[in-house]
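Undergrad: Build me a structure from this.
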Amino acid sequence: MKYGIIGAGAMGYRYGIMLQENAGCKVDFIETWEPALTQVRHQGGVLVARDHQNQHLVPINIYSPEEYQGHPDVWIIFKKQMQLEEELARDAAAGLFTPDQIAFSAMNGMGHFEKINQYFSADRILCGTAMIATRLNGPANVDFMGAAGTEVMHMARYNRVAPDKRSQAVAHDFAAAQLGPVWAEDWQGMCLSKVVFNAVCNTLCTMFELQMGQFIAYEGVREMARQLFDEAYDACERAGIYLLESRQAMTKSVITVSKAYQYHYPSMYQDFAANRPTEVDYINGYIARLARDHGFVCPTHEFVTHQVHLAETARQFKSA
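TA: Here you go, the predicted structure:
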């Protein structure tokens, strides 16, 4: 199948390049950030490393929405939550979306599938999550974190029915690309499992500007994780949403994943360090809103959301 990647950032590059190089798929990239377009064209592709080693140039096809004349079978969407609505509107205005195409996304946070559903019917949306750490060092310069073959992702259909032939074909390509796809039954429980995990690792690493390995050096991490997980699980259960792992397993995964990606700064910190807005409102903030919508309060998640926004605000004084 042919793929179009909307968003030539860390995860967009990761999926597109692995599909291109490992699965032999035809891949085109759509980007609206001018520095990325300029740099890819200047150097003839994307600089790709794995764990800071063996950097090499990978040629790719990249276009602005208005330039693109291709017709992929599947759109893979990786934009920041705050940018998605504007991006989809621009892509639609450029005539990129047609009724025969599938849309897949494994973005961080919650709320993006509702936006995608405005352009693609529910039976043509594939939901995903990815436990795949990637760092964007700059325009057209990306670092795949973690050993090859350790990538794991989940996927589910937005309409909550069993995979059809086209969905299975996408999963087959993901497997050939070595992205490690696993099917899940319910997209909400699947996606919230990743959100709840990120609400601990991404957020706390960002607040204290830590790599994941540095984060778990503190012996109190398990208790901090347990407190945030307990609130999140209680909120999800009140909403009738059940996550993929138990609370205990999720707490253990904080340690396991942080050890596997010990030198990695989570994506929220990467945004914070680059003086960009973070996605905390779509992670901890989403959990807090979900709870209140169902007569429950997550005070720790609400407080942590405010703390991240306070840290964002404080940057103006540090640079003064």
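Undergrad: From now on I want contacts and neighbour counts done on CA atoms only, so please keep to that.
TA: Will do.
Undergrad: any idea where the strands of the stretch 101-250 of the chain begin and end?
TA: Using DSSP state E, counting those that start in this stretch, the strands assigned to the stretch 101-250 of the chain run over residues 102-105, 125-131, 134-138, 141-144, 152-157, 181-183.
Undergrad: Quick one: the ones you listed as CSV, columns for distance to V74 and mean neighbour count too.
TA: Putting the strands of the stretch 101-250 of the chain into CSV (distance: least, C-alpha to C-alpha, whole Å; neighbours: other C-alpha atoms under 10 Å) gives the following:
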stretch, distance to V74, mean neighbour count
strand 102-105, 5, 24
strand 125-131, 10, 22
strand 134-138, 22, 19
strand 141-144, 23, 22
strand 152-157, 14, 21
strand 181-183, 16, 18
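Undergrad: Tell me which of those strands lies nearest to T32.
TA: strand 134-138 (15.0 Å; C-alpha to C-alpha).
Undergrad: The closest one packs against which elements?
TA: helix 10-22, strand 141-144, helix 267-273 (3 or more C-alpha pairs under 8 Å, 6 or more residues apart in numbering; DSSP states H and E).
Undergrad: try 7 Å
TA: Contact partners of strand 134-138 among helices and strands, from 3 or more C-alpha pairs under 7 Å, 6 or more residues apart in numbering; DSSP states H and E: helix 10-22, strand 141-144.
Undergrad: So which of these is nearest M153?
TA: Using C-alpha to C-alpha, the helices and strands packed on strand 134-138 put helix 10-22 closest to M153, at 11.0 Å.
Undergrad: Roughly how far does the residue lying closest to N22 once chain neighbours are set aside sit from Q262?
TA: Closest residue to N22 apart from its sequence neighbours, by C-alpha to C-alpha, 6 or more residues apart in numbering: A177 at 4.6 Å. Going from A177 to Q262 by C-alpha to C-alpha, to the nearest Å gives 24 Å.
Undergrad: One more, please, to line up against the first structure:
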Amino acid sequence: MKFAMIGAGAMGLRYGILLQEAGNDVTFIDTWQPHIDKIREQGGVYVSRDHEDRHLTEIKLETPETYDDDPDMYIFFTKQMQLADFLKRCAHFFKPNQYAFTCMNGMGHIEKLQQYFADDKIIAGTALIATVLNGPGDVDFMGKRGAGKMNMANLTEKPDEMTHRLFDELDKAQMHPTLTTNFKGTLMTKVIFNSVINTLCTLFEIQMGEFGNFDKAYDLGRQLIDEAYDICERAGITLVSTRDEEMAALDHNTRIDMPLHYPSMYQDMIHDRPTEVDYINGYIAELGREHHYEAHTHIFLTNLVHLSEYHRANEKKARDDAAEKTAAALKA
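TA: The predicted structure is shown next:
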């Protein structure tokens, strides 16, 4: 198949490179100039696995303004707050026959994709796959080859031939996909997973394994999961796992599959980028309000993450001001 990967960050590179290795034609489309410059300078992307076996992998890379091809499918891996701009910049090469697929974190992206793609051309999923972008042109796939798994579903909940073709290619790439016919439940189950792991690991700047091995990890996770499941029941959303199964997945992924991984929200926080907490815990809280349920714990954690962002922004401004004063003094 021919793919265009919209967003060449950590997960975009993971999916795109593994699909490329499985024999597909993949072009990456990105807008982060330092990343683009580094990849072109070194002739590809340096890929590691669990900090080892670092090697250069050649990729095709374009910007939204330079891409001119006709892929079978676009795969979107941007941050939630970046998607609208990406779609606007890429709109000139979208065609009615093309499909859009995404496994982005959080919720809010489907409505944006619907502005450019028909409902029967949208496939979305969730990924329990850990990847870290160390810096421009340098990515680290966490976990042994074949580690992790994913779910996928059609927006129409009616899988077609293209869906099965995509499934087969993801399976060849060792993504271990599961095809469901429960669209909202599939996506929300991962949002709930992230509302525990991403948020708590970010606030305390810890790896997933450190959270999983904490003796009160179950209590912390269960409180957030119960709130979210209560809300989904009120909203009529049938999740693809039970509360107990969700807790078991949290335990397995934190302690066994990805104990050394820092979630993507943490990676955004430490690099002073906006986090996606409003699209994860914040989304759960808003869904609760729509159904007359106040998700006190999710609201509290959302505000804590924003407090941490606010504190880091003030610290950065203080450092920048001090550096500016020092530079001015040296010139005097």
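Undergrad: TM-score for the pair, please.
TA: The TM-score (TM-score structural alignment, normalised by the length of the first structure) is 0.97; 316 aligned residues with a C-alpha RMSD of 0.8 Å.
Undergrad: Just give me the match in the second structure for the residue nearest to N22 of the first structure.
TA: Alignment note (TM-score structural alignment): A177 of the first structure maps to A173 of the second structure.
Undergrad: do the same with A239 of the first structure
TA: Under TM-score structural alignment, A239 of the first structure pairs with A235 in the second structure.
Undergrad: Let me see the contact set for V308 of the first structure.
TA: By C-alpha atoms under 7 Å, 6 or more residues apart in numbering, the contact list for V308 of the first structure reads M207.
Undergrad: Would you confirm that the match of A239 of the first structure contacts H291?
TA: Yes: the criterion here is C-alpha atoms under 7 Å, and A235 of the second structure meets it with H291 at 6.5 Å.
Undergrad: residues touching A288 of the first structure, list them.
TA: Applying C-alpha under 7 Å, 6+ apart, we find A288 of the first structure in contact with V297, C298, H301, E302.
Undergrad: For these, which single residue is the most surrounded?
TA: H301 (25 neighbours; other C-alpha atoms under 10 Å).
Undergrad: What sits closest to that one if chain neighbours are left out?
TA: Computed as C-alpha to C-alpha, 6+ apart, the closest residue to H301 of the first structure that is not its neighbour in sequence is N284, at 5.3 Å.
Undergrad: what does D50 of the second structure give?
TA: D50 of the second structure sits nearest to M142 (C-alpha to C-alpha, 6+ apart), 5.0 Å away.
Undergrad: Next one: that neighbour from M258 of the second structure, what distance?
TA: For M142 of the second structure, the distance to M258 of the second structure - C-alpha to C-alpha - is 7 Å.
Undergrad: go on, M150 of the second structure?
TA: 15 Å.
Undergrad: Which residue would you name as the spatial centre of the first structure?
TA: Centroid-nearest residue in the first structure: M107, 3.2 Å away (criterion: C-alpha atoms, centre = their mean).
Undergrad: What residue in the second structure is paired with it?
TA: Correspondence of M107 of the first structure to the second structure, assessed by TM-score structural alignment: M104.
Undergrad: so who does that match touch?
TA: F77, T78.
Undergrad: and what of L179 of the second structure?
TA: Counted by C-alpha under 7 Å, 6+ apart, L179 of the second structure has contacts N151, M152, A153.
Undergrad: closest to I122 of the second structure among the residues you listed?
TA: Here the nearest of those to I122 of the second structure, counting by C-alpha to C-alpha, is A153; it sits at 8.9 Å.
Undergrad: Can you give me the distance of the aligned partner of the closest one in the first structure to E237 of the first structure?
TA: Aligned by TM-score structural alignment, A153 of the second structure pairs with A156 of the first structure. Distance of A156 of the first structure to E237 of the first structure, computed by C-alpha to C-alpha: 20 Å.
Undergrad: got it, and V297 of the first structure?
TA: 13 Å.
Undergrad: can you check L290 of the first structure too?
TA: Between L290 of the first structure and E237 of the first structure the computed distance is 10 Å (C-alpha to C-alpha).
Undergrad: who has more neighbours, those two?
TA: Shown here are L290 of the first structure and E237; by other C-alpha under 10 Å, L290 has more neighbours (19 against 13).
Undergrad: and the residue mapped onto H298 of the second structure from the first structure, what helix or strand is that in?
TA: Counting by TM-score structural alignment, H298 of the second structure corresponds to H301 in the first structure. Element membership for H301 of the first structure (DSSP states H and E) is helix 299-318.
Undergrad: mean offset of that helix relative to the second structure (after superposition)
TA: Helix 299-318 of the first structure differs from its equivalent in the second structure by a mean of 0.8 Å after superposition (mean C-alpha distance after the TM-score superposition for the first structure).
Undergrad: how about that helix: buried residues?
TA: T300, H301, E302, V304, T305, H306, Q307, V308, E312 (16 or more other C-alpha atoms under 10 Å).
Undergrad: Leaving out chain neighbours, which residue sits closest to the fourth one?
TA: Sequence neighbours aside, N284 is the residue nearest to V304 of the first structure in space, at 7.3 Å (criterion: C-alpha to C-alpha, 6+ apart).
Undergrad: returning to what we had before: list the contacts of the match of A239 of the first structure.
TA: H291.
Undergrad: related to what we said a few turns ago, to I62 of the first structure, which of the strands of the stretch 101-250 of the first structure lies closest?
TA: Closest among those, using C-alpha to C-alpha: strand 141-144, at 14.2 Å.
Undergrad: Can you name every helix or strand that that closest one contacts?
TA: Using 3+ C-alpha pairs under 7 Å, 6+ apart: strand 141-144 of the first structure touches strand 46-50, strand 134-138.
Undergrad: Now the first one on the second structure. Mean distance?
TA: Think strand 46-50 of the first structure. In the superposition with the second structure, the average deviation recorded for strand 46-50 of the first structure is 0.5 Å (mean C-alpha distance after the TM-score superposition for the first structure).
Undergrad: Provide the aligned range in the second structure for that strand.
TA: Using TM-score structural alignment, strand 46-50 of the first structure pairs with 45-49 in the second structure.
Undergrad: Quick check: the counterpart of V142 of the first structure in the second structure vs A318 of the second structure, distance?
TA: Here V142 of the first structure is matched to V139 in the second structure, going by TM-score structural alignment. Separation of V139 of the second structure from A318 of the second structure (C-alpha to C-alpha): 31 Å.
Undergrad: Return the residues in contact with M212 of the first structure.
TA: Contacts of M212 of the first structure (C-alpha under 7 Å, 6+ apart): C205, S258, Y261, Q262, Y263, H264, Y265.
Undergrad: aligned partner of it in the second structure?
TA: By TM-score structural alignment, M212 of the first structure lines up with M208.
Undergrad: Name the helix or strand for D272 of the second structure, please.
TA: D272 of the second structure belongs to no helix or strand, assigned by DSSP H and E.
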